[in-house]
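Undergrad: predicted structure and sequence below. I'll ask about it afterward.
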Amino acid sequence: MTEYVFVPGAGSDSWYLHPLAGELRARGHRVATPDLPCDDDAAGLPEYADAVAATISDPTRTVLVAHSFGGFTAPLVCQRVAVQRLVLLSAMIPLPGEAPADWWLNTGYEHARRQQDERDGRHPDDEDALFFHDVPPELAAQAREHSRRQSTTPFTEPWPLPAWPATPTTFLLCRHDRLLPAAFMRRIVAERLGAVPDEIDGGHMIALARPRQLADQLEAYTPTNSTPL
């Protein structure tokens, strides 16, 4: 059994992960999907990391999976708890001292997004086409009801670690992601992690769109000391 612990993205909650969590639990794994205090203006990245770390019951079996903005929080969790592996799922990758609000400019994101929007024929204001283009319509409608207010507090704080943690880290890139375009993220992974990402079909909301395929991929990252199913 593997313990999968998820770090959600900005303005998100555990509902987004329920199809994936259900799939993994059906396969015999433990799953934790903590809700972060994202609507609390007093909470920053350390408080987010504390909330996630508190849900880890067995670090020797834990794969920590960080989605989107969760990439800023997950390495702080690894500093608190010696998990077996960190998987960055279409996630932002910070540098020491970098505030999340500065990540977009520092990485050249806006140019990459413009190019992606042009390729997709997407109007810049069409957020449904940005996030939910491959999500079943009924799930997309429910997802809109589960959005949460995201405080700006954690975006203004410099990322506090002096270096990336020693935790074995894998980047899982979504090939059809319109928010964090694939070509852009391949470059960022190479520059900031010195690595080549693993890749999977799907957009940014892959846990809703392709839970079974994502579960298959996550099972490939089972810690070597986990008991075989």
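TA: Happy to help now that I have it.
Undergrad: CA only for contacts and neighbour counts going forward, please
TA: Will do.
Undergrad: show me where this protein has its helices.
TA: 18-26, 45-53, 70-80, 100-107, 109-120, 127-131, 137-145, 153-156, 182-193, 206-209, 211-219 (DSSP state H).
Undergrad: among those, which comes closest to T2?
TA: Of all those, helix 211-219 sits nearest to T2, with 8.3 Å by CA to CA.
Undergrad: ok so, going back, mean neighbour count added to the helices of the chain, as JSON lines?
TA: As requested, these are exported to JSON lines (neighbours: other CA atoms under 10 Å):
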{"stretch": "helix 18-26", "mean neighbour count": "18"}
{"stretch": "helix 45-53", "mean neighbour count": "20"}
{"stretch": "helix 70-80", "mean neighbour count": "23"}
{"stretch": "helix 100-107", "mean neighbour count": "15"}
{"stretch": "helix 109-120", "mean neighbour count": "14"}
{"stretch": "helix 127-131", "mean neighbour count": "16"}
{"stretch": "helix 137-145", "mean neighbour count": "13"}
{"stretch": "helix 153-156", "mean neighbour count": "18"}
{"stretch": "helix 182-193", "mean neighbour count": "17"}
{"stretch": "helix 206-209", "mean neighbour count": "24"}
{"stretch": "helix 211-219", "mean neighbour count": "17"}
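Undergrad: as CSV, those helices with distance to L36 would be great.
TA: Converted to CSV, the helices of the chain look like this (distance: least, CA to CA, whole Å):
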stretch, distance to L36
helix 18-26, 16
helix 45-53, 6
helix 70-80, 10
helix 100-107, 16
helix 109-120, 25
helix 127-131, 21
helix 137-145, 17
helix 153-156, 12
helix 182-193, 25
helix 206-209, 18
helix 211-219, 22
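Undergrad: put this next to the previous one:
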Amino acid sequence: MGVATFVLIHGAGDVGWYWHLVEAELRARGHVTVAPDLPCDDDSAGLPEYTDTVVDAIGDRTDVVVVAQSFGGFVAPLVCERVAVELLVLVAPMIPTPGEAPNDYWDRTGYAEEEREEYDDTIALFLQDVPPELAAEALARGRDQSDARMGEPCPLRAWPDVPTRVLGCRDDRLFTPGFLRRVARERLGLVPDEIDGGHTPALSRPHELADRLEAYAAEIGPR
């Protein structure tokens, strides 16, 4: 694939700004980027409305590569059901199964049994390797994540027939490498690739993440 449209889906309680450094990298290389704000803080919005937001932002663009961070993994496959997508990339993701409610993800993946350190501080858990000023801005821009509809089953019928890559972070304190490897194997039959860094590589390692995304896109041609 030459010029791609990278559709960047942020995680829970966040905004499209999360991707701004990666967007700058990809645009400088000639690609198109779309990074909408999901209606995270709207109690009336659930996964269908999140999906609508992304689909509307894509419009009639083509050569689409969908990239989803963390909770965005619940939205991304729903987008792939409605838009022609060449590639799906999940970064430090949640990986849903058909009909699974987001609130049930933790129990159904055995998250509590996973060996990991506990962190009460948001920066220590999510942003430990992000420059302090950038981490502070990320917290200031973040929004409260509504839980009102997180108990609803995901409307995903089956994993989309789209080439899928999973990219984990070696220093992720939320989804440790061992946890993500197990979930990706059990749910997708995939072995994740890995990069250095914590849970938010679009802020801590934007250049390296853009390199990975561009390399993934280059591996495939239009279907």
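TA: Nice, thanks for sending it over. Only a predicted model underlies this, so the values are computations on that prediction, with no experimental measurement involved.
Undergrad: P168 of the first structure: which of the helices of the first structure is closest?
TA: helix 70-80 (10.0 Å).
Undergrad: show me what that closest one is packed against.
TA: On a contact count with 3 or more CA pairs under 8 Å, 6 or more residues apart in numbering; DSSP states H and E, helix 70-80 of the first structure meets strand 3-7, helix 45-53, strand 62-68, strand 85-91.
Undergrad: contacts for the longest one next, please.
TA: Pointing back at helix 45-53 of the first structure there. 5-7, 34-38, 72-74, 76-77, 80-81, 154, 157 (CA atoms under 8 Å, 6 or more residues apart in numbering).
Undergrad: and that helix, which stretch of the second structure?
TA: Aligning helix 45-53 of the first structure against the second structure (TM-score structural alignment) gives residues 47-55.
Undergrad: who touches the residue nearest the centre of the second structure in this structure?
TA: Nearest to the mean C-alpha position of the second structure, by CA atoms, centre = their mean, lies Q69 at 1.7 Å. With contacts defined as CA under 8 Å, 6+ apart, Q69 of the second structure is in contact with L8, I9, H10, G11, L90, V91, A92, P93.
Undergrad: conserved subset of those in the first structure?
TA: Mapping those onto the first structure (both residues aligned by TM-score structural alignment, their matches' CA atoms under 8 Å) leaves L8, I9, H10, G11, L90, V91, A92, P93 still in contact.
Undergrad: G189 of the second structure versus the fifth one, what's the distance?
TA: Using CA to CA, to the nearest Å, we find L90 of the second structure at a distance of 14 Å from G189 of the second structure.
Undergrad: who has more neighbours, the two?
TA: Using other CA atoms under 10 Å, the more surrounded residue of L90 of the second structure and G189 is L90, with 25 against 11.
Undergrad: which one is the residue mapped onto P177 of the second structure from the first structure nearest to, not counting chain neighbours?
TA: P177 of the second structure maps onto A182 in the first structure when the alignment is built from TM-score structural alignment. Nearest residue to A182 of the first structure, sequence neighbours excluded (CA to CA, 6 or more residues apart in numbering): R175, at 5.3 Å.
Undergrad: ditto for F184 of the first structure
TA: Using CA to CA, 6+ apart, the closest residue to F184 of the first structure is A112 (6.2 Å).
Undergrad: same question, P96 of the second structure
TA: Closest to P96 of the second structure by CA to CA, 6+ apart is F74, at 5.8 Å.
Undergrad: and P160 of the second structure, what's its match in the first structure?
TA: Aligning on TM-score structural alignment places P160 of the second structure opposite P165 in the first structure.
Undergrad: what stretch of the second structure does stretch 2-17 of the first structure fall on?
TA: The aligned range for stretch 2-17 of the first structure is 4-19, by TM-score structural alignment.
Undergrad: need the counterpart of S204 of the second structure in the first structure.
TA: Aligned partner of S204 of the second structure by TM-score structural alignment: A209.
Undergrad: distance of that match from G202 of the first structure?
TA: Relative to G202 of the first structure, and taking CA to CA, A209 of the first structure is found at 7 Å.
Undergrad: mind listing the shared neighbours of these two?
TA: With CA under 8 Å, 6+ apart, A209 of the first structure and G202 have common neighbours D134.
Undergrad: distance of the residue mapped onto the residue nearest to P96 of the second structure from the first structure from L24 of the first structure?
TA: Under the alignment (TM-score structural alignment), F74 of the second structure pairs with F72 of the first structure. Counting by CA to CA, the separation of F72 of the first structure from L24 of the first structure is 24 Å.
Undergrad: ok so, going back, contacting residues for the match of F74 of the second structure?
TA: F72 of the first structure neighbours (CA under 8 Å, 6+ apart): L45, M92, I93, P94, P100, W159.
Undergrad: want to throw those into a markdown table with distance to H123 of the first structure?
TA: Output for those, formatted as a markdown table (distance: CA to CA, whole Å):
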| residue | distance to H123 of the first structure |
| --- | --- |
| L45 | 32 |
| M92 | 23 |
| I93 | 26 |
| P94 | 28 |
| P100 | 25 |
| W159 | 32 |
